[in-house]
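In: Build me a structure from this.
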Amino acid sequence: MTRVIGLTGGIASGKSTVSRMLATAGLPIVDADQVVRTLQQPSSQGLQALEQAFGRNIITATGELDRSALGQLVFNDDQQRNKLNRIMQPMVWNEIWQEVDQFRKQGIPWVVLDVPLLIEEHYDRDCDLVIVVAVDRAIQRQRLMDRNHLTVDQAEARIVSQMSLEEKKRHADIVIDNNGNLQKLRQQVEAVLKRLKEQ
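Out: Purely as a prediction, here's the structure:
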């Protein structure tokens, strides 16, 4: 039987780092961001739906999605963000569970769903284990500013546009604390892997 681990966190909380560590340990990852990119390739159904909803300005001269233009539209506007989610989430949902089914057919024991909106879009209901990667707000903001070259206000706007990490933690079976260094993070991931082997 294949069991499903839901992995989530907030922006700049370290979820992708944890995901890479789990992948290195041999767990297959279904990456929602990768699924979204595939669904938004030039000439795809997803990209056509986005162009129809948000206009030609979100398409580059080479026919690709201009992610930063779309980001500017949706990050500070709940209505626009909800519109984006209504378009993309049903497609993403179908694709993710199709990928999980492929792993089930292979009899793989554990598969990881790396999904930023795991709880918001209710993927957690179909997971056997939910892991939330959490970090203090000040550290999260600073990491986001450093990583994306944002001002304090821009970083804060992106953080508040998401469900809070405190709320996400309430849905978690395991919380990974990423306030420390990489070594501390790795130790916690190793403890999770040990728990999975025991199960």
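
In: going forward, measure contacts and count neighbours with C-alpha atoms only.
Out: Noted.

In: Am I right that Leu22 falls within a strand?
Out: No. Going by DSSP: H, G, I helix; E, B strand; the rest coil, the assignment for Leu22 is helix, not a strand.

In: in which helix or strand would I find Ala49?
Out: Using DSSP states H and E, Ala49 maps to helix 45-54.

In: List the buried residues for that helix?
Out: Across helix 45-54, burial judged by 16 or more other CA atoms under 10 Å covers Gly46, Leu47, Gln48, Leu50, Phe54.

In: how about the first one, what does it touch?
Out: Gly46 sits next to Leu39, Gln40, Ile87, Met88, Met91 when contact means CA atoms under 8 Å, 6 or more residues apart in numbering.

In: how near is the closest residue to the first one other than its chain neighbours to Gln79?
Out: In this case it means Leu39. Once flanking residues are discounted, Leu39 sits nearest to Gly46: 5.3 Å by CA to CA, 6 or more residues apart in numbering. From Gly46 across to Gln79, the span is 19 Å (CA to CA, to the nearest Å).

In: Here is the second sequence; please produce its structure so I can put it next to the first one:
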Amino acid sequence: RRHAVVDAALLVQWKYDKRMDHVILVTSTAERRLRRMGKRGFDREEVRRRSRLQLSEAELKRHADMVMTNDGDLDGLRVKAEKLYRRLTGIS
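Out: The predicted structure is shown next:
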């Protein structure tokens, strides 16, 4: 069986969550999101504007099968994601 990972902030708004076997929400603090987006060239107001257009974290959690917290660096998140992927796909 083949597997695919879809990274889409608007997955629930687009109603694509219904097409997925698993929906995993990756959360982070507002301050961490602001810092990361700032490193990508977005100012604080643009980040806030984009956040207002998205569903709340509480609403997204209602659609998620699992929640992963992104509270570290990219390498730490990668390790968490790989472990979860192996668990879900049965790949060791």
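
In: hmm, back to that, residue in structure 2 paired with the residue nearest to Leu39 of structure 1?
Out: Matched by TM-score structural alignment, Gly46 of structure 1 corresponds to no residue in structure 2.

In: repeat for Val175 of structure 1
Out: With TM-score structural alignment as the criterion, Val175 of structure 1 lines up with Val67 in structure 2.

In: Sticking with its match, tell me its helix or strand.
Out: Val67 of structure 2 is part of strand 66-69 when elements are defined by DSSP H and E.

In: cool, Thr8 of structure 1 as well?
Out: Assigned by DSSP H and E, Thr8 of structure 1 falls within strand 3-9.

In: Which part of structure 2 matches that strand?
Out: Under TM-score structural alignment, the alignment places strand 3-9 of structure 1 onto no residue of structure 2.

In: contacting residues around the match of Val175 of structure 1?
Out: Residues near Val67 of structure 2 by CA under 8 Å, 6+ apart: Ile24, Leu25, Val26, Thr27, Lys61.

In: same check, this time on Asp33 of structure 1
Out: Contacts of Asp33 of structure 1 (CA under 8 Å, 6+ apart): Val115.

In: So what's the residue count around whichever residue in structure 1 pairs up with Arg35 of structure 2?
Out: Applying TM-score structural alignment, one finds that Arg35 of structure 2 aligns to Gln142 in structure 1. Applying other CA atoms under 10 Å, we find 17 residues neighbouring Gln142 of structure 1.

In: ok, and for the strand or helix carrying Gln142 of structure 1, which residues are buried?
Out: If you go by DSSP H and E, Gln142 of structure 1 is part of helix 137-148. Going by neighbour count (16+ other CA under 10 Å), the buried part of helix 137-148 of structure 1 is Arg137, Gln140, Arg141, Gln142, Arg143, Leu144, Met145.

In: could you pull out the strands for structure 2?
Out: Ranges of strands in structure 2, per DSSP state E, are 24-27, 66-69.
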